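> My questions are about this predicted structure, shown below with the sequence.
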Amino acid sequence: MAIHKVPPTKTILLDYQKQLSLAEEGYNLLDRKREVLLNELMRYIHRLKEVQKNAYADFVISLENFKSAYFKMSQEQIRDVLDFEPQKPKITTTYRSVMGIAVPEIVQSETYPQKKPSLDDSIADIEEVHQKMRQSVLNLIEYANIYNAIMKLAAEINKTRKRVNALENIFIPDYNDTINWVKDAIEENEREEFFRQKTVKKRVRRNA
């Protein structure tokens, strides 16, 4: 805590009372911002765990299906599968504002029909492999976006927390202490002035 060394005047008192009011208002807004960001961060962390779990599950399923299909395919079919380059998914990303922070979000993933390797229609496992691997890619892209959002939110929360702590532990207490000191000094000066005037009046009456 520190008292600002300022002239103990009513003008200074009013100025510091205004500064205190602004500091308290800023504290309330920043504290609210911190709570909103924390809630948003927890939502993203929960979603990140879901996406991670889904991506792993899709990958495991596609791997098992590929193993199953591998033993059913001829060497030529295996070469076709290995040489096949699937079309990359097209991702549309937008940004939404969370307390002034631009947070990325995947809003759409466009899919297009594509030529598949020539395989026997009876081998359904390989089709499942394509679908699951494609979904795994989408999950990984979403994972990267969510992770980026978490990092941005965490950085902003840390910055907001420092501001809240500074207001709560430094600025607001300093303003309060300074205001109280100025009030006490003004009251002391007024008492001294009152007694000085009273003494002057007594001397005037005595000399009259």
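Arrived safely, thanks for sending. Every value quoted in this text rests on a predicted model; they were computed, and no experiment measured them. Residues are numbered from 1 along each chain as shown.
> From now on I want contacts and neighbour counts done on CA atoms only, so please keep to that.
OK.
> Spit out the contact partners of the residue most central in space within the chain.
Against the mean C-alpha coordinate of the chain, by C-alpha atoms, centre = their mean, the closest residue is residue 153 at 2.4 Å. Residue 153 makes contacts with 37, 41, 101, as judged by C-alpha atoms under 8 Å, 6 or more residues apart in numbering.
> Looking at those, which are in strands?
When these are checked against strands (DSSP state E), the matches are residue 101.
> Quickly find the element holding the residue nearest to the centre of the chain.
Assigned by DSSP states H and E, residue 153 falls within helix 125-166.
> That helix: what's the following helix or strand?
Following helix 125-166 in sequence, per DSSP H and E, is helix 172-207.
> next up, a second structure to put side by side with the first:
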Amino acid sequence: MARLNVNPTRMVLTSLKKRLKVAVKGHKMLKDKRDELMRQFLELARENKTLREQVEKQLADVYSNFIIASAVMSSEVLDEALMYPKQGVSIEVGNKNIMSVDVPVFEFTTTTDDTSNIYPYGFASTSGELDSAIADLSDIFPIMLKLAALEKEVQLLAAEIEKTRRRVNALEYVMIPRFQETIKYIQMKLDENERGNQTRLMKVKDMMLAEAIKLKKEQDRIAFEEYK
């Protein structure tokens, strides 16, 4: 792992130790966030699977009823019966926050207060299968909205999980090892400089001691000559 290109000083060492501490703390927080996102993602994925199977089954029943209705009714009568819808729907899109991820929330309101008022035709000229198909579509519409919001939520959480995973890996395999390697390098350089300084001090001390011994011998010689 390549170390950072910095000067091996104690100030830089202190700064890197602080950055390493922050990086380790951030790594733990991101791992916890990733794990919680994964937990919620799996729960939503299971709910999404169940809801999708339910919607697909109900839609299959709707299509089956429509096919039967189109078989027993003429195309002109069927088109005329469905030409002018009686019930309208207005959809509002909100959002909620899940682990710093904004996910959509769909809400709808009907144009009339009577939500059961959904048949835009009289019952005399239409088949019961058409009634069943329209009723089933009315019932399944809120579930389809919930499924749409749920699938978008799953997609957004998956994208956030991938982004968080990359950040965790960048800290775990790049930044933290790089900080550790650089700190180790600076510590070794400082220790090396410290040993060099101690060696130089010992040499200076030996030189000063030798000089003091030499001076003392010279003083003793002069004193002895004066004594004679």
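Now that the structure is in, tell me what you want to look at. Since the structure is predicted, the reported quantities are computational estimates derived from the model, not experimental observations.
> TM-score for these two?
Overlay of the two chains. TM-score (TM-score structural alignment, normalised by the length of structure 1): 0.83; 207 aligned residues with a C-alpha RMSD of 2.8 Å.
> just to revisit the earlier point, kindly write the PyMOL command that selects the buried subset of the contacts of residue 153 of structure 1.
Buried subset of the contacts of residue 153 of structure 1, written as a PyMOL selection, criterion 16 or more other C-alpha atoms under 10 Å:
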select buried, resi 37+41
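> wait, which of the contacts of residue 153 of structure 1 is closest to residue 51 of structure 1?
Sorting those by distance to residue 51 of structure 1 puts residue 41 at the head of the list, at 15.2 Å, by C-alpha to C-alpha.
> What residue in structure 2 is paired with the closest one?
Matched by TM-score structural alignment, residue 41 of structure 1 corresponds to residue 41 in structure 2.
> Its match and residue 154 of structure 2, how far apart?
Distance, residue 41 of structure 2 to residue 154 of structure 2, using C-alpha to C-alpha, to the nearest Å: 6 Å.
> just residue 64 of structure 2 next, same as before
To residue 154 of structure 2, residue 64 of structure 2 is 30 Å away according to C-alpha to C-alpha.
> So for those two, which residue has more residues nearby?
Neighbours per residue, other C-alpha atoms under 10 Å: of residue 64 of structure 2 and residue 154, the larger number sits with residue 154, 20 against 15.
> Just give the nearest non-adjacent residue to the aligned partner of that one in structure 1, would you?
Using TM-score structural alignment, the equivalent of residue 154 of structure 2 in structure 1 is residue 150. Leaving aside its sequence neighbours, residue 150 of structure 1 sits nearest to residue 41 (C-alpha to C-alpha, 6 or more residues apart in numbering; 6.1 Å).
> Mean per-residue distance, the helix or strand residue 65 of structure 2 falls within versus structure 1.
Using DSSP H and E, residue 65 of structure 2 sits within helix 10-72. By mean C-alpha distance after the TM-score superposition for structure 1, the fitted helix 10-72 of structure 2 averages 2.1 Å away from its aligned residues in structure 1.
> Just to check, residue 20 of structure 2 is in contact with residue 178?
No - using C-alpha atoms under 8 Å, residue 20 of structure 2 is not in contact with residue 178, being 9.3 Å away.
> pretty sure residue 16 of structure 2 is touching residue 179, no?
Yes - between residue 16 of structure 2 and residue 179 there is a contact under C-alpha under 8 Å: 6.6 Å.
> Burial check on the closest residue to residue 68 of structure 1 other than its chain neighbours, number of neighbours?
Leaving out its chain neighbours, the residue that sits closest to residue 68 of structure 1 by C-alpha to C-alpha, 6+ apart is residue 125, at 7.0 Å. By other C-alpha under 10 Å, the residues close to residue 125 of structure 1 number 19.
> ok, residue 125 of structure 1 touching residue 72?
No - contact criterion C-alpha under 8 Å: residue 125 of structure 1 and residue 72 do not qualify, at 9.6 Å.
> with structure 2 superposed, average distance for the helix holding residue 153 of structure 1?
The superposed helix 125-166 of structure 1 is, by mean C-alpha distance after the TM-score superposition for structure 1, a mean 2.2 Å from where its aligned residues fall in structure 2.
> Next, residue 97 of structure 1: secondary structure please.
strand (DSSP: H, G, I helix; E, B strand; the rest coil).
> oh sorry, the question was meant for residue 91 of structure 2
Of the three states, residue 91 of structure 2 takes strand under three-state DSSP.
> So the residue mapped onto residue 192 of structure 2 from structure 1 versus residue 201 of structure 1, what's the distance?
By TM-score structural alignment, residue 192 of structure 2 lines up with residue 188 in structure 1. Going from residue 188 of structure 1 to residue 201 of structure 1 by C-alpha to C-alpha gives 20 Å.
> Please apply the same query to residue 116 of structure 1.
For residue 116 of structure 1, the distance to residue 201 of structure 1 equals 109 Å [C-alpha to C-alpha].
> Please identify the buried residues of stretch 12-32 of structure 2?
The neighbour-count check on stretch 12-32 of structure 2 (16+ other C-alpha under 10 Å) flags 13, 16, 20, 23, 24, 27, 30, 31 as buried.
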